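1. starting from these lines, generate the structure:
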Amino acid sequence: MPTSFSPCGQPPSSSPRGSPPPPALAAKLIASHFSGPVYTLDLTLANATSGTLKIAGQVDNGCGRIPAWLTVDKATNSVYCFDESWYGSGVLAQFAADDQAVLTPKAQAPTLGNSVFGALYGGDDDKGFVVTAEYSPSTITTYKLPLSASSKPVQKLSFTMPKPGPRPDRQDKPHPHAAFLDPTKEFMVVPDLGADVTRIFKINKATGELTACPTAASLSGDGPRHGEFLETKGGLRYYSLNEVASSVGMYNVTYAGEGGCLTLDLVQTLSTFGDRKGQTTEKAAELRIAGDFLYASNRNDQKFGKELDSLAIFKLDTAGEGTMSFMELTNSHGFFPRPFQINKAGDLVAIGGQTTANVAVVVRDAATGKLGPLVANINLPPRGTYMGEDGLSAVLWYE
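-> Below is the predicted model:
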């Protein structure tokens, strides 16, 4: 670590000789809990490896009954929250953030519930519509922005499969789990955990309509859940986090030309545990890329002790074809690390422990890709139950 540290890229502040510099407010985070609250968190740093997290704001029941996912639009000071309610109805919520990132409910739209993910897309600024992924109904649904109580779906797409997959307890039917835009923002990819495919759609930016392209297959039993695109010297690549198999797949991305479809071709698949396969009780959760490194969260491996799961780190050949090399497992400082995100500066990682209902912030070395000491940790009760859909659901940097 450097001998001096200045958070957020600011020059070190002067202080009287012999007295320590005052703590610096480093960042704001937004977190949600499956029991209903959505929090604003303040991260304050005393030095490069020590700080505190505290609750700066809290909204109860502003995102329905089971907030599951968050999307930040810093340009409009907005936070969108997606309700995983299993009770036949739910909400899609928008919050306004003030200059301290404290949230105020702004709008809600009714949904059928069970939304596990959402993303903005389309329109003149690629923020004209929002898509939600519904896990058990096997659907994705789109809505026009801005939201209101009278908002209705623009489009609802339902998926089927002829028979259960190789893991019928997890792959009994299609389970769309996310929706991501490609770098051109002309296409949307939807990982389908149940059907072992990544669904691809062409976007009509004016109307928000999605038109299906041919799907991209994963390995049998992979269970794709999340993903991210990356431009390498060898071309554009897509990396898929596979929950069921606890693995990451790397795909070559090609475009068929004007009017054509985006295609994904699987090139490489590696376990998120390095030299062993994931067990049936272990579940990979999320994937993030920063620089030449890819990170994936593992739930229920307890690699670092009781209720201390891991993050996997991979080195990416960004100067070549984008292939992955497993590096190591590192401590997530929580149990069932469902969400995590790297800050824009690339020097801190926020990790959400679902079952332990905590947010941990750790140091990241951008040069080596390794994660370092625990900087700060906060518990946001109530604690989740083992293998339950409760506890902490999401955490994001608000920047």
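2. for the rest of this, base every contact and every neighbour count on C-alpha atoms.
-> Will do.
3. for the chain, just list every one of the helices.
-> Counting by DSSP state H, the chain has no helices to list.
4. so what's residue 151 up against?
-> 109, 110, 143, 144 (C-alpha atoms under 8 Å, 6 or more residues apart in numbering).
5. please identify which of those residues is nearest to residue 39.
-> residue 109 (20.5 Å; C-alpha to C-alpha).
6. before we move on, the earlier item: taking the contacts of residue 151 together, which two end up most distant?
-> Spatially, the most separated pair among the contacts of residue 151 is 110 and 144, at 12.6 Å (C-alpha to C-alpha).
7. another one to check against the first:
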Amino acid sequence: MKALLSFLLLLSPAIAHGGHGHRHANQTIYASHYSGKVYTLQFDPNSGRLSEAQSLKTCGKKPSWLTIDHESNTLYCLDEAEGDEPGHLFAYSIKADGTLEETAHVDTLPGPVHAAIYGQNKKFIATANSRASAFQIFSLPLDDSTQPLEVRFEDPNSEPYGVYVDPIKQSSLFILDKGIDMIHVYTIAGIDGHLEGCESLDLSNDFQPEGRIGVRRAAFTKTGDDQGRLHLIGDISNSMYLYDLSYTSTGGGRPLLPLNQDTAEKPKSCPSLAAGNGSVHWRDFTPVTSYDVGTSYPAEIKATGDRDLYTSYCGDGHFGSDDSILEICEAKSGQVSCGYRREEEKLKSTGQDILFSRKVSPSYGQCPRSFDVNPHGSLLAFANRISSTVAIVPRKPKSYGALGNLITEIQIGAKGNPHQRDGLSSVVWGKEEEVDDFHVDHGF
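-> Just a heads-up that it's a prediction; the model follows:
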């Protein structure tokens, strides 16, 4: 068994947690399954046990994505549905014991696959509707009569696949358009959720790939008070890309018509995005891995703490039957912040900003479509779609976000199949009480 049961079940809580005897409270995880169910799981850090607390037949035919608002204790689920059928957005209140109660659901345009909460006091949620060439905005709290604002793109090949709020200023919305490999950027103009168009960035023009990119997911890291980087993964090109992000200068992309306005003049608050053109270098100091176009693809990318960056791969089988996750490090201006002494002199000698994958770790399952770091930053949970397992590994937030070995796992529902919309689709951590670091030495 992959889980290290000798540590989890045989050690006393005092020994297992660094000898201080502190007992951590149970932590909640929510997972969606393409069979039409949403699960509440309970993880007990004292025993290492991960168990199913609730199974709801909900979120339509094809639950594709979960988004959580910890402040309002609300979980949102997207139903991708089938073909040209309407999709759905469901809202659930999170009860004191962590279980869910449905409070509202509304129809959406077809194919919602990703969502982000934005605006002052988190009053709005935006959904990327891949099969409708559109995205939608719903006011919160959601009720059954909520009517969305719809933004449809003129290109029939447009396929919005991701929607993100930049974490630097919380003032811009980014729509990833997988169908035509573009990023549509809007500025959040007011407390009423109104958006104004900034620009559309053409990834094919900026990065000159040999074929399509298939831009899928994004993550932001911070490099200064008004500066950062937008990291992107393409599941067709099987590659990573980045833009330098700044709020101190004007952008250079194609102007995007502001919503509900008659002028294409760019708002003053738009960010500037410049494709990485040599100022940032990619170095791979890990053994060569077989990320082959057609057999594997990057499925998810996330950043934690403005710095620690991770990318999961579906189908690479780098660890036998298990797929992999990359720990990616950003070294800014020769100042190493990655914790690997072997690389320090190499990085310092360049005096340049460098990204490199410092470690390849298993996802402890097949096709990690989604993963999430708990609010405390000490644990990472994978949603492995094909194996239909949730797997938990430890993370050291004070040690460059290093990941350890498997703590525990649980299979949920039926397994999935390659290149199908089945199996486990998404995972998020629930709210948790303030706890000490997870002190267990799990392969660090």
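8. and the TM-score between these chains?
-> Overlay of the two chains. TM-score (TM-score structural alignment, normalised by the length of structure 1): 0.85; 369 aligned residues with a C-alpha RMSD of 2.7 Å.
9. quick one on the thing from earlier: which of residue 110 and residue 144 of structure 1 has more neighbours?
-> The residue with more neighbours, out of residue 110 of structure 1 and residue 144, is residue 144; 22 against 19, by other C-alpha atoms under 10 Å.
10. structure 2: which residue goes with residue 212 of structure 1?
-> Using TM-score structural alignment, the partner of residue 212 of structure 1 in structure 2 is residue 197.
11. pretty sure its match sits against residue 187.
-> Yes: using C-alpha atoms under 8 Å, residue 197 of structure 2 is in contact with residue 187, at 6.5 Å.
12. what does residue 110 of structure 1 correspond to in structure 2?
-> For residue 110 of structure 1, the residue aligned by TM-score structural alignment is residue 107.
13. can you tell me how far the counterpart of residue 395 of structure 2 in structure 1 is from residue 371 of structure 1?
-> For residue 395 of structure 2, the aligned residue in structure 1 is residue 364 (criterion: TM-score structural alignment). Distance, residue 364 of structure 1 to residue 371 of structure 1, using C-alpha to C-alpha, to the nearest Å: 4 Å.
14. and residue 190 of structure 1, by the same measure?
-> 29 Å.
15. out of the two, which sits in the busier spot?
-> Neighbours were tallied for residue 190 of structure 1 and for residue 371 using other C-alpha under 10 Å; the higher tally belongs to residue 190 (24 against 20).
16. returning to that earlier point: now list whatever residues contact both of residue 197 and residue 187 of structure 2.
-> Common neighbours of residue 197 of structure 2 and residue 187 (C-alpha under 8 Å, 6+ apart) are residue 267.
17. and residue 175 of structure 1, how many neighbours?
-> 28.
18. number of nearby residues for the residue nearest to residue 181 of structure 1 when sequence neighbours are not counted?
-> Using C-alpha to C-alpha, 6 or more residues apart in numbering and skipping residues adjacent in sequence, the residue nearest residue 181 of structure 1 is residue 188, 4.6 Å away. By other C-alpha under 10 Å, the residues close to residue 188 of structure 1 number 26.
19. need the contact list for residue 188 of structure 1.
-> Residue 188 of structure 1 touches 179, 180, 181, 182, 200, 201, 202, 203, counting by C-alpha under 8 Å, 6+ apart.
20. what's the closest non-adjacent residue to the aligned partner of the second one in structure 2?
-> In structure 2, the residue paired with residue 180 of structure 1 according to TM-score structural alignment is residue 164. The shortest distance from residue 164 of structure 2 to any residue that is not its chain neighbour, by C-alpha to C-alpha, 6+ apart, is 5.1 Å, and that residue is residue 174.
21. give me every residue that touches the one you found.
-> 162, 163, 164, 165, 166, 183, 184, 185, 186.
22. what's the match for it in structure 1?
-> Aligned partner of residue 174 of structure 2 by TM-score structural alignment: residue 189.
23. any idea how far that match lies from residue 43 of structure 1?
-> 33 Å.
24. closest to the centroid, which residue in structure 2?
-> In structure 2, the C-alpha nearest the mean C-alpha coordinate belongs to residue 302, at 4.7 Å (C-alpha atoms, centre = their mean).
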